[in-house]
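# predicted model and sequence follow; I will ask about them next.
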Amino acid sequence: MPFALYLLAMAVFAMGTSEFMLAGLVPDIAADLDVELAGTGLLTSAFAVGMAVGAPVMAVLARNRPVRSSLLVFIAVFLAAHIAGAVTAEFPVLVATRVVAALADAGFLAVALTAATGLVPADRRGRALAVLLSGTTMATIAGVPGGALLGTVFGWRVTFWAVALLCVPAAIGVLTGIPARMRAVADRGPGLSAELAVLTRPRLMAVMLLGALVNAATFGAFTFLAPLLTDRAGLGDLWVPAALVLFGIGSFAGVTLAGRYSDTRPGAVVAVAGPLLCAGWFAMAVAADRPPVVLILVFVQGALSFALGSTLITRVLYEAAGAPAMAGSYATAALNIGAAVGPVVAALALGTRLGSLGPVVSSGVLVAIALLVASCGRAVLGGRQSESVDSVTAGLAGA
C-alpha cells in the first residue's frame, strides 16, 4: 500500500477521535456551560447530521480542485473549529463548531476515499479502504480513551486542543505524501449531472441502504454501551473505557481482515458476518448479566460490525464507479445517515421496558432488517446486476 494512504489514515484518526470523544465528555461540558445533560446530545446529532449532509455538498465544492489543496483546506477548517470550540463559553457556539467540524470532516473523508482508490490498482480498493478506515478504528482504541483521560484530568477543553494539535502532523502528512500532480477526478471524469444521476440506480441505493442500516446498528449499540455494562453486567465505571478499547481492537481486526477479501470475496464476508452480527446483538441482551460473556461479545461485535460495514462501503465505491468524484461522498453519506439514525433508535429503545437492553436489541433488529432488505432486493432489483451488488445481496440473503 502507498505510504500516502497511511498519512491519510493519520488525519482520519484525528477526525475520528473528535467524532467519538464526546461520549466521555458530555457531563463536564454540561456542567461547565450550564446546560441540561440531555441537551448535550445536540453536539452528537449536529456532528452526525453535518457529516451526512456535508459529504455530497463538500464533494461538489471540491470536485474541480486539486486533491491535495482540498484535503489541506478541510484539515485547516477542522483545526480552526476545534480551537473555537475550546475557547467558547457559549453552548450554541459549541454546537455551531461541531457542525463546521463535521462539514470539514465529511469533505475530507469524501475526497480521501476517492483519492485512496486512485492511489491503488482497481482490484485493491477494498484494501486501500481498510487502511484508510484503520484511522477510525485506531481512534476508538487510543483516541477516545486518551481524550476521555485528558478530559477527566485537565478538563474537556484540553481534549479539543489535543484534537486541534493532531491536525498539524496530519496536514504535514498530506502536504508531503499526496502528489501535487494528483488532479481532481472531475478533470477527467463525467459532469456533475451525470455523477448525480448515478444515485438513481437501484443497485447503488440498495447497497447504500444496507451500509446505513448496519452502521446504525453499530452506532446505536456503541452510544449506549455504558448503561448495559454498569446496570446489567454490574461492572464498575472504569470498565466502560476498557470495553470501548475492546470494541476498538475488534473493529481494527474486522476492518483489517475484511480488507483482504472485500475486493475478491465480498459475498463470503457478508454471508458470514451478517447473520453472526445479528445474532450477536441479541446474544448480548440475553447474556447481559454475565460480564465475561458481555466483554467477549463487545470485541466480537466490534470486529463483525466493521468487517461487514467496511465491505458494504467498499461495494458502494464499486457500484458508484460512474461517479468518480462523488463516489466517496455517497459512501460517507450512507455511513453517517446510519450514525445519525442509530443512536435515535437506540435512545427510543432505552426508554421502553427493555431499559438498558433496548439499544442492543434494536441493533439486532436493524441488522435483521438489512438481511430482509437484501433478500427482497434480489427480486426487486431484477435484471442483470453488477457483480458487486449481486455478491452482497446473495451473501446477506442466502446466509
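Sure thing, it's come through. Numbering: from 1, shown residues only.
# from here on, contacts and neighbour counts on C-alpha atoms
Fine.
# now do the buried residues in stretch 288-305.
288-289, 291, 294-295, 297-305 (16 or more other Cα atoms under 10 Å).
# tabulate the residues you listed (TSV), appending secondary structure.
Output for the buried residues of stretch 288-305, formatted as TSV (DSSP: H, G, I helix; E, B strand; the rest coil):
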residue	secondary structure
A288	coil
D289	coil
P291	helix
V294	helix
L295	helix
L297	helix
V298	helix
F299	helix
V300	helix
Q301	helix
G302	helix
A303	helix
L304	helix
S305	helix
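# and here's the other structure:
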Amino acid sequence: MPLVVYVLGLSIFAQGTSEFMLSGLLPQIAGDLGVSIPDAGLLVSAFAVGMVVGAPLLAVLTLRWPRRTALLAFLVVFAADQVAGALAPGYGALFATRVVGALAYAGFWAVAAATAVELVPSDSRARALAVVVGGLAVANVVGVPAGALLGQHAGWRAAFWAVAVLCVLATIGLLFTLRSATGRTEQPRAIAGELRALGRPRIWVAYGTTALTQGALFCTFSYLAALLTRAGGLAEGWVPAVLTLFGVGAVIGLTVGGRFADSRPTATLTAGLAAMVAVCVTLAFTAHQAVVTVVVTAALGLVGFAVNPALNARVFSLAAEAPTLAGAVSTAAFNVGNTVGPWLGGVAIGAGWGYPSVAVVSAVLGAGALATAAVSVTLDRRAGAGRTSRTVAGSVPERRPETAAR
C-alpha cells in the first residue's frame, strides 16, 4: 500500500476528530458562548449539511484542478478554519466556521477517495479505501475522547487548536508523499464525462444503500450515551469507555471488511448488513441489560464499519471513469444517512417509545439497505446477461459474399 494512502488516512483522522469531537464539548461551548445545549447541538447539524452540499459542489468546481493542489488547498483551508473556530468571539462566528470547515472536509474526502483508488491496483481498492476511512474510525477511538479530555482541562478552544496542529502535520506529509504520486493522479478529467457516468440507475441504487446503511448505524450511535445510562442503567463514567469499545470494533470491522470487499464485495456487503440488522434487533431487546448492551455496542461498531469498504468500492466500480464526482456524491450519501438517521431516532424518542426504539429504527433502516443491496445484485445480473448476449451475438461476424467483398 503506497505511503500516501496512509497519510490520507491521517488527514481524515485530523478532520474527522473535528467532525465528531463536539459531542463531548457541547456543554463547555454552550456555557462559554451563552447558548442552550440544543443550540450548540446545531453546530453538529451545520457540519453534516455542509458535507452533503459541499461534496458534489466542490468536486465539480475543482474537477480540473490537479489532485495534489486540491488536496493541499482543502487541508490548508480546514486548518485555517480550525484556528478561526478557536478564536471565534461568539456563536454566529463559530457556526460559520463549522459550515466552511465542512465544505473543505467534503471536498477533501471526495478527492482523497479518488486518489487512493487510482494509486492501487483494481483488486486493492477496497483495502485502500478502508485505510482512508480508517482515519475516521481512529478519530472515534482516539481523537474524540482526547478532544473531550482536552476540553475539560484546557477549554473547548484548545481542542480546535489541537486539530489545527494535526492538519498542519498532515499537510506536510502530503507535500512529500504526493510528490511521487503526482504523475499517476493528474490525468485530465472532463465534467461532462463524469456527469454521464452518474446517469446510470445502478449507481443511485448503490447510493441509496449507502445512505440507509449509514442512517441505520448513526441512528443508534447518536443516542448511545442516553441508551446506556437511561435504559441500561450504566454509570455515566463508563460511557467514554464503551464508546471507545465501539471505536475499536469499528477499526476491526474496517480491517476485516477491507480484506474481503475486494474479492467478495457482494457477500461482504450482504453479510455485513444482515449482521447489522441482527445486532440492532438484539440491542432493542437487551437495552435494559447493561453488560449485554456493552458487548452489543462493540459488535455494532464492528458490523457497521465492516460494510464501509464494500459500499465505497462498489461506487467506484460502477463509475470507474468518474472517480471524483462519484466519490463526492458517495460522501454526500453517507452524510445524508448521518443526518436523517439521528433525526428519525429523535422522532421515535419524542413519540414516547423510549431509547431502545432507536435500535428498532436502525433495524428497519438496515433492512431497507439490505433490500436495495438485493436490487443491486439483480441489476448486476441483468447487466451481465446483457453483456453476454451482445458478446455472443457479435462473436461470429457475418461473412459477406465474395462478390460483395470485391
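Great, that's in hand. Computed from a predicted model, the values in this text were never measured in an experiment.
# on that earlier part again, out of the buried residues of stretch 288-305 of structure 1, who's nearest V111 of structure 1?
Nearest to V111 of structure 1 among the buried residues of stretch 288-305 of structure 1, counting by Cα to Cα, is S305 at 23.8 Å.
# need the counterpart of the closest one in structure 2.
Aligned counterpart of S305 of structure 1 in structure 2: G304 (TM-score structural alignment).
# contact partners for that match?
The contact partners of G304 of structure 2, by Cα atoms under 8 Å, 6 or more residues apart in numbering, come to 213-214, 217, 250, 253, 272-273, 276.
# redo that, cut-off 6 Å
L217 (Cα atoms under 6 Å, 6 or more residues apart in numbering).
# which parts of the stretch 251-399 of structure 1 are helices?
For the stretch 251-399 of structure 1, the helices defined by DSSP state H, counting those that start in this stretch occupy 266-286, 291-319, 327-350, 358-381, 387-398.
# how far away is the residue nearest the centre of structure 1 from G191 of structure 1?
Note on structure 1: the residue nearest the mean C-alpha position is L335, at 5.5 Å, using Cα atoms, centre = their mean. Distance, L335 of structure 1 to G191 of structure 1, using Cα to Cα, to the nearest Å: 25 Å.
# A102 of structure 1 now?
Going from A102 of structure 1 to G191 of structure 1 by Cα to Cα gives 26 Å.
# which one of those two is surrounded by more residues?
Shown here are A102 of structure 1 and G191; by other Cα atoms under 10 Å, A102 has more neighbours (28 against 12).
# just the element for that one, please.
helix 91-118 (DSSP states H and E).
# now L79 of structure 1
Here L79 of structure 1 sits within helix 67-87, counting by DSSP H and E.
# which strands and helices sit next to that helix?
helix 91-118, helix 156-177 (3 or more Cα pairs under 6 Å, 6 or more residues apart in numbering; DSSP states H and E).
# export these to a markdown table and tack on distance to A374 of structure 1?
Output for these, formatted as a markdown table (distance: least, Cα to Cα, whole Å):
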| stretch | distance to A374 of structure 1 |
| --- | --- |
| helix 91-118 | 25 |
| helix 156-177 | 38 |
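# please name the nearest non-neighbouring residue to P343 of structure 1.
G220 (4.2 Å; Cα to Cα, 6 or more residues apart in numbering).
# let me redo that: G247 of structure 2
Sequence neighbours aside, V141 is the residue nearest to G247 of structure 2 in space, at 4.6 Å (criterion: Cα to Cα, 6+ apart).
# ditto for L217 of structure 2
G304 is the one closest to L217 of structure 2 (Cα to Cα, 6+ apart), at 6.0 Å.
# which stretch of structure 2 lines up against the helix holding L79 of structure 1?
Aligning helix 67-87 of structure 1 against structure 2 (TM-score structural alignment) gives residues 67-87.
# what lies in contact with the matching stretch?
So stretch 67-87 of structure 2 is in contact with 94, 97, 101, 104, 108, 157, 160, 164, 167, going by Cα under 6 Å, 6+ apart.
# show me the two of these that sit farthest apart.
Between any two of these (Cα to Cα), the greatest distance is 23.5 Å, for F108 and R157.
# of these two, who's got more company?
Ranked by neighbour count (other Cα under 10 Å), F108 of structure 2 and R157 place F108 first, with 28 against 20.
# all good on my end, thank you.
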